[in-house]
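1. here is a sequence together with a model predicted from it:
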Amino acid sequence: MGAVALVLTGCSADSPNAPSGSADGEESPLKEYMGVHYPGVDHREQAIIRADDPGMSEDERNDYRRVEQLVAQCMQEEGFEYVPRSADDQRSDIAEYEEAYSLGPEEFAEEHGYGITTLMFKHDDRPEDPNEEIRQNMSAPEREAYDRALNGEMDTDTTHEAEGHPGELPPEKRGCRGQATAEVYPETADAPVTEQFAGLMSDVASLHDRIRNDPRVTEAASDWQHCMADSGHSDLEHPDEAMSSVLQRMTDLRRSAQDEDSGDMEDGGTSEDLDQQQLAELQEYEVDVATADYACRQEHYNETYREVAFEMEQEFVERHEDELERFRDAIVRP
């Protein structure tokens, strides 16, 4: 579905500034095989997927248009209004993110922090999504029914078990959007290709833990902790906690807004739904933490982490090269 996919950093609590390449530009041994699916990748690369894609082909645009038309038809049958959006609408929505993520990591941290509260709620002057306007004019029960019709049974135990793999749900449980996607993209919609790599992903997670717990890395993390304390963040004990602290505060703020209006902030909402003073304070905190985090990582953590990671990743690649090549061909470069 081309170049319109956007993944915000708030979706991951992995180390946000963990290096994906060496100081001289050498790529991580696993990057070639796993791309953004490896947790050591730089957080700004996760945020914009295929941002350098020149655009959709005519066939991709037609497929996208067909999906939107089918969604609108299905939603009408469910008793709701849905306005089909074009690929250009989606592209304009992420243009501002592409500009932000074109900055260097230090400048990005100083201006946007991790890009969680700062980008997610900063640009409310962009063109409104007509479907979000429809949602916001509904009562909480109506909005819940609308979301269920559009996105399916996202709060079921089945979804939780298949988290991250929507293709594992049958089409009838994926809502109008899932059903439309399954009709237009039948091969990809019904093929949970990641399931066949569950063992590999488990091994990669174990590798990440081994890197994180290597004595050389834990010593560097301790130096990072002292550096952060000197910057006014003595409550943070490990580099993984820096971005996580922003995510947790964001979750608390959204939950507070949800409790106040008994609405649903999980699948929508704008900055107007949040306490403006608290949001501004959180954005300031995010930039402050991210700026200190970047400086402390550069001085005390990243080089050691990179050396250990490259060493262990290379050994991992040598042991799992055949399976990594299959993963790359099926997932990263389909």
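-> That came through fine.

2. alpha carbons only for contacts and neighbour counts from here, please
-> Noted.

3. quick one, what contacts the residue nearest to residue 223 when sequence neighbours are not counted?
-> Distances taken as CA to CA, 6 or more residues apart in numbering put residue 300 closest to residue 223, at 5.9 Å, once the chain neighbours are dropped. Counting by CA atoms under 8 Å, 6 or more residues apart in numbering, residue 300 touches 220-221, 223-224.

4. would you map the helices across the stretch 151-300 of the chain?
-> Counting by DSSP state H, counting those that start in this stretch, the stretch 151-300 of the chain has these helices, from start to end: 157-161, 175-184, 186-189, 198-213, 215-230, 240-261, 276-296.

5. quick one, strands of the protein?
-> With DSSP state E, there are no strands along the chain.

6. pull the number of nearby residues for residue 73.
-> If you count neighbours by other CA atoms under 10 Å, residue 73 ends up with 19.

7. ok, now how distant is it from residue 148?
-> When distances are taken as CA to CA, to the nearest Å, residue 73 and residue 148 turn out to be 16 Å apart.

8. determine the longest helix present in the protein.
-> If each helix of the chain is counted by residues according to DSSP state H, the longest one is helix 302-327.

9. any buried residues in it, and which?
-> Neighbour counts using 16 or more other CA atoms under 10 Å place 302-306, 308-310, 312-313, 316-317, 324-325, 327 of helix 302-327 among the buried residues.

10. stretch 101-112 now?
-> In terms of neighbour count (16+ other CA under 10 Å), stretch 101-112 has its buried residues at 101, 105-106, 108-112.

11. so residue 148 sits against residue 172, correct?
-> No - with contact defined as CA atoms under 8 Å, residue 148 does not reach residue 172; the gap is 11.6 Å.

12. between these two, which is the more surrounded one?
-> Neighbour count, other CA under 10 Å: between residue 148 and residue 172, residue 148 has more, with 17 against 12.

13. contacting residues around the more buried one?
-> When contacts are taken as CA under 8 Å, 6+ apart, residue 148 is in contact with 154, 175.

14. next, work out how far apart residue 66 and residue 189 are.
-> Following CA to CA, the distance that separates residue 66 from residue 189 is 15 Å.

15. use this one as the comparison:
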Amino acid sequence: MRSSVPFAALAASATILALAGCAGASSGGELTPEDSPLSEYLSAAWGGDLSPEEQQKKFAEQQAKSEALMAECMAEEGFEYAPAQDVSLDISTGDEWEPDKREWVEKYGYGYVSSPGAEAAVEEPAEETVDPNAAYVSSLSASEQTAYYETLYGVSPTDEELEDGTYEYRWEDAGCQGWAQHEVSGDDPAQSEEFTALWEKLQKLSTEAQEGPELADLNAEWATCMADHGEPGFAAQGDAGQSIIAAQEKIYEAASGGDGESGDGESDDGPAADIQDPNDSPEMKALGEREIELALVDLECREKTSFATRSLRIQFALEEKFIAENKAELDAFKAAAEQSK
């Protein structure tokens, strides 16, 4: 059975590479998350060594091949399948996010209640995607439609498998789509049992980086600054932004199931049409103002403590130690990832 560790470990490694990046890049230009010693090894796993344009081109080429193979596979199983056309990958460079710049923070805070991406989505609504197989699928009976989708995507996991975490993706069980994607991409070294131990070590490194004494001291220095500026109660720099996320979730929960609303989409006072969009509510507006106020103090304390540069320095020292202790495994993974491209 294929281990599910790699997916969690890749997420952990992404956290490692961006540990202090979320706090903003160094205002002094000394270090940036891109300087991570581990990036040389881990970027090969997700194409981080390619430019956005190169990633777009690679994705489009692989997707076109995969769609053609899916059509062949479905035909062999007695179904029609029209390959999707012009499938693109939206890759963000992150240039619109500038949480270390006062002008940006004054407008967006942390970017939770309001963000550049949300504004762009409103200004440029996405074109409606037309499914080229919709007419054919609708012509099938209910049982034939079930067979069609199971042949195309495989049997869906049960709710129990999703809830208890026992479900593990295997391309062999993912129908024609899984087979086609495997034919195009080959074996993913990030999912190979050969590197399970490496990913487990990376997960431990992520925890060590966030809970180590050096970062704890830096967070304490930042927290003292926050308290001195009228924002007590935060133990770590990330806690400030998380407090806004938590408050935002409470507003959404109240709108969807609390404060007198029933689970069927109707409130005690009338149909769902009368329920206000929580994003337009006075509570969300007030939270947006609070977010900017808090983020500005956070920014001032990050600048005062040189939080970004110092946390990156702590992180990179741990990475260098990790590389020295696990270089053979990292080299083997990098070689396998590059060979699979």
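-> Everything's here; your move. Here the structure is a predicted model, which is why all the values come from computation and not from measurement.

16. so residue 66 and residue 189 of the first structure - more neighbours on which side?
-> residue 189 (22 against 18).

17. ok, the more buried one to residue 171 of the first structure distance?
-> Relative to residue 171 of the first structure, and taking CA to CA, residue 189 of the first structure is found at 8 Å.

18. now the common contact residues for those two.
-> Each of residue 182 lies in contact with both residue 189 of the first structure and residue 171 under the rule CA under 8 Å, 6+ apart.

19. need the counterpart of residue 8 of the second structure in the first structure.
-> In the first structure, no position corresponding to residue 8 of the second structure is assigned, as judged by TM-score structural alignment.

20. residue 8 of the second structure in helix, strand or coil?
-> Three states are possible here, and by DSSP: H, G, I helix; E, B strand; the rest coil the one that applies to residue 8 of the second structure is helix.

21. any chance of the contacts of residue 300 of the first structure in a markdown table with neighbour count and distance to residue 176 of the first structure as columns?
-> Compiled in a markdown table, those are given as follows (neighbours: other CA atoms under 10 Å; distance: CA to CA, whole Å):
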| residue | neighbour count | distance to residue 176 of the first structure |
| --- | --- | --- |
| 220 | 21 | 49 |
| 221 | 25 | 46 |
| 223 | 19 | 51 |
| 224 | 26 | 47 |
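
22. name the nearest of those relative to residue 92 of the first structure.
-> Residue 92 of the first structure has its nearest neighbour among the contacts of residue 300 of the first structure in residue 224, at 38.6 Å by CA to CA.

23. what distance do you get for the closest one to residue 239 of the first structure?
-> Residue 224 of the first structure sits 7 Å away from residue 239 of the first structure, taking CA to CA as the criterion.

24. which neighbours do these two have in common?
-> Each of residue 297 lies in contact with both residue 224 of the first structure and residue 239 under the rule CA under 8 Å, 6+ apart.

25. isn't residue 79 of the second structure up against residue 148?
-> Yes - contact criterion CA under 8 Å: residue 79 of the second structure and residue 148 qualify, at 7.0 Å.

26. who has more neighbours out of those two?
-> More neighbours sit around residue 148 than around the other of residue 79 of the second structure and residue 148, counting by other CA under 10 Å; the figures are 21 against 17.

27. now do the contacts for the more buried one.
-> For residue 148 of the second structure, the contacting residues are 79, 137, by CA under 8 Å, 6+ apart.

28. now it: how far from residue 74 of the second structure?
-> Relative to residue 74 of the second structure, residue 148 of the second structure is positioned 8 Å away (criterion: CA to CA).

29. spit out the residues that contact those two alike.
-> In the contact map built from CA under 8 Å, 6+ apart, no residue is linked to both residue 148 of the second structure and residue 74.

30. residue contacts, residue 274 of the first structure?
-> Listed by CA under 8 Å, 6+ apart, the contact set of residue 274 of the first structure reads 253-254, 257.

31. and stretch 71-84 of the first structure, which residues are buried?
-> The neighbour-count check on stretch 71-84 of the first structure (16+ other CA under 10 Å) flags 71-75, 80-84 as buried.

32. return the distance of that stretch from the chain's centre.
-> Stretch 71-84 of the first structure sits 27 Å away from the centroid of its parent chain (CA atoms, centre = their mean, to the nearest Å).

33. and for that stretch, what's in contact with it?
-> Contacting residues not belonging to stretch 71-84 of the first structure are listed as 65, 68-69, 130-131, 134, 146, 149-150, 176-177, 180 [CA under 8 Å, 6+ apart].

34. quick one: which of those residues has the most company?
-> Comparing the contacts of stretch 71-84 of the first structure on neighbour count, residue 176 comes out first with 28 neighbours (neighbours: other CA under 10 Å).

35. in this structure it contacts residue 153, no?
-> No - in this structure residue 176 of the first structure lies outside contact range of residue 153 using CA under 8 Å: 10.9 Å.
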